[in-house]
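Asks: structure here, sequence nowhere to be found:
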């Protein structure tokens, strides 16, 4: 699953180009830190007063979501679930229940490459820096797998309750939470009659409507080795775009590069030929989860999965410089 350190790099993986004209409407933006990431909310509206009210509403929604899904906030529902793992069934809100249910469905779809129980395993023995000289022994790696597995989550739809089967299990939403938050903020703003906007949740992009020029939004896609420079871009509207990448955090042993993204099925770092994965979907949470899963699955299985799912596209940049895209991708270059 994606490591926390990738969040900072994901925020650099997109360049957002916004144009303006002399319309009565204008672009208003607010940036803040939430969920351990940089958030930027951009909307088009008619006055600063209205923009301030709407951006306050957006911030409040992000704060609400964070308090719901945070595993660091001891008062959150998620923390309560984790504290009672292997001990007792926990009644939870319908919203959190539904998010967990959808997460399990994505786990099934991705053959376990996405798994919200990944935090149950102790993978602190992985240190991703060039000074690493030895791999941990097999017994250490295998022991970290004992508590990982979405199939160890028991849900009861009759009373929206959950049980984690074993003491020590944990769920976490690091690989889906920002996408979900972006979806929710977009929904709140749309319900307040905001016709155009972009949510950048630590690099998870959700956009709708048009730029002031009337054109679609342009989302630049950066090479992981040149994160400030877009090598191509997508013109999109009413879509989500998320990138998962191997951004300079890796080590090499015996000629094999071990990237910082860890496969929850093996507790081992990914060693395939993928450098970055960009996913386009109509749903931010889905794009968020699928991007990391495809990185783990690799280009062949990843493309096969994407081409089999409606309204899902991806671009995979390989370490050897090749670019692989799903059938519906339409890239533009400068």
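Replies: Arrived safely. In this text, all values refer to a predicted model and were calculated from it rather than measured experimentally. Numbers count the residues shown, from 1 in each chain.
Asks: C-alpha from now on. contacts and neighbour counts both.
Replies: Will do.
Asks: buried stuff in whichever strand in the chain runs longest?
Replies: Longest strand in the chain, counting residues (DSSP state E): strand 226-236. In terms of neighbour count (16 or more other C-alpha atoms under 10 Å), strand 226-236 has its buried residues at 227, 229, 230, 233, 234, 236.
Asks: check it against this one:
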């Protein structure tokens, strides 16, 4: 799970595969591909440069700086990050936060309320207890420890100043984990950077969370594969995206087994335990990768039935892959089907 362990450290959100570009590129310039590591995982950027685009090395440096700034604010693995320092403040009270962290906290709380608490950024005590945090000591904890950790969580224990710039911890020992949403925010930040550099055709992927702008090399929408949630991989569905983001949450990459049973990294904030249902993967398409990231986690917590109902109610473009006995079945919301096949709605 790397940096953002509760959801995606071992490429947990990385359920996408950029499909091979078909055919030959029709015109210069050649696309530029950047690769690197950040936020505990790998990233890949593909873009079409123009005459005004900075040198490749300069773009790479700006990308690295952008992601480093996100880490320095929101990582739970860096002890000196803004979020880690905030978690180290154990007493109730009002604490200042940067505008960037406030923005992500605000979106997380909004999605938490809209999902009925399925997305809960206060679950860090439970994430650590089950071994999906920085300690990574996985195992089934005693019941009394689960209840003790559960008592420390809850969105009602956190408030944001509507004027911005500060938050209120209403109880002691309240700790926050933005791993369910901050990686998507990082994708958005890099995409915005490229856009500001007048790189209007690009794809940004960090640990599987993706945002695309404009057209792919060779022309046309970007073709992205949603991965088959099985050990051997493969592509389950191809989607064509332009000026959109897609994020996925799944249960089949980051888990531990004990007593013949698998325990997923996705913690249900209501029970304090890993989720138990048939949903194995859910992908959400949205203009904001941060928002798609948060919703993917929330729907994964809720499961195939409740998650699908909520996604339909909220008008989300979501794609569910779930187990049905010994096979996998899929289901897309009306918004997802309309997005990928607009003629069907006419």
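Replies: Thanks, I have the structure now. Nothing here was measured: the structure is a model prediction, and the numbers come from that model.
Asks: what TM-score do the two superposed chains give?
Replies: TM-score for the superposed chains, counting by TM-score structural alignment, normalised by the length of the first structure: 0.88, backed by 324 aligned residues with a C-alpha RMSD of 2.6 Å.
Asks: which secondary structure elements does the longest strand of the first structure contact?
Replies: Judged by 3 or more C-alpha pairs under 8 Å, 6 or more residues apart in numbering; DSSP states H and E, strand 226-236 of the first structure is in contact with strand 14-17, strand 217-223.
Asks: what's the mean deviation for it versus the second structure?
Replies: Strand 226-236 of the first structure differs from its equivalent in the second structure by a mean of 1.9 Å after superposition (mean C-alpha distance after the TM-score superposition for the first structure).
Asks: roughly how far out does that strand sit from the chain middle?
Replies: Offset of strand 226-236 of the first structure from its chain centre (C-alpha atoms, centre = their mean, to the nearest Å): 18 Å.
Asks: now swap in stretch 152-172 of the first structure and tell me
Replies: Relative to its chain's centre, stretch 152-172 of the first structure lies at 22 Å (C-alpha atoms, centre = their mean).
Asks: so what would you say the end-to-end distance of that stretch is?
Replies: Length of stretch 152-172 of the first structure, first residue to last, C-alpha to C-alpha, to the nearest Å: 14 Å.
Asks: just the element for the residue positioned nearest the centre of the second structure, please.
Replies: By C-alpha atoms, centre = their mean, the second structure has its centre lying nearest to residue 293, at 3.4 Å. Assigned by DSSP states H and E, residue 293 of the second structure belongs to helix 289-314.
Asks: in the first structure, what stretch matches that helix?
Replies: Helix 289-314 of the second structure corresponds to residues 284-309 of the first structure when matched by TM-score structural alignment.
Asks: what is the end-to-end distance of that stretch?
Replies: End-to-end distance for stretch 284-309 of the first structure, by C-alpha to C-alpha: 15 Å.
Asks: hey, which of the helices and strands packed on strand 226-236 of the first structure is tucked in deepest?
Replies: Highest mean neighbour count among those (mean count of other C-alpha atoms under 10 Å): strand 217-223, with a mean of 22.
Asks: which outside residues touch stretch 141-161 of the second structure?
Replies: Residues outside stretch 141-161 of the second structure that contact it (C-alpha atoms under 8 Å, 6 or more residues apart in numbering) are 106, 109, 112, 117, 120-126, 129-130, 166-171, 173-174, 269, 271-273.
Asks: among those, which ones are in helices?
Replies: Residues from these lying in helices, with DSSP state H as the criterion: 106, 109, 112, 124, 125, 126, 129.
Asks: the counterpart of residue 239 of the first structure in the second structure: neighbouring residues, count only.
Replies: Using TM-score structural alignment as the criterion, residue 239 of the first structure maps onto residue 244 of the second structure. Residues near residue 244 of the second structure, counting by other C-alpha atoms under 10 Å, number 19.
Asks: residue 31 of the first structure belongs to a strand, doesn't it?
Replies: Yes - membership of residue 31 of the first structure in a strand is supported by DSSP: H, G, I helix; E, B strand; the rest coil.
Asks: what's the closest non-adjacent residue to it?
Replies: Distances taken as C-alpha to C-alpha, 6 or more residues apart in numbering place residue 40 nearest to residue 31 of the first structure, at 4.3 Å, with adjacent residues excluded.
Asks: do the same with residue 239 of the first structure
Replies: Per C-alpha to C-alpha, 6+ apart, closest to residue 239 of the first structure is residue 282, 4.5 Å.
Asks: tell me, how many residues neighbour the residue nearest to residue 31 of the first structure?
Replies: For residue 40 of the first structure, using other C-alpha under 10 Å, the count is 19.
Asks: residues in contact with the aligned residue in the second structure for it?
Replies: In the second structure, the residue matched to residue 40 of the first structure (TM-score structural alignment) is residue 44. Contact analysis of residue 44 of the second structure by C-alpha under 8 Å, 6+ apart lists 33, 34, 35, 36, 204, 205, 206.
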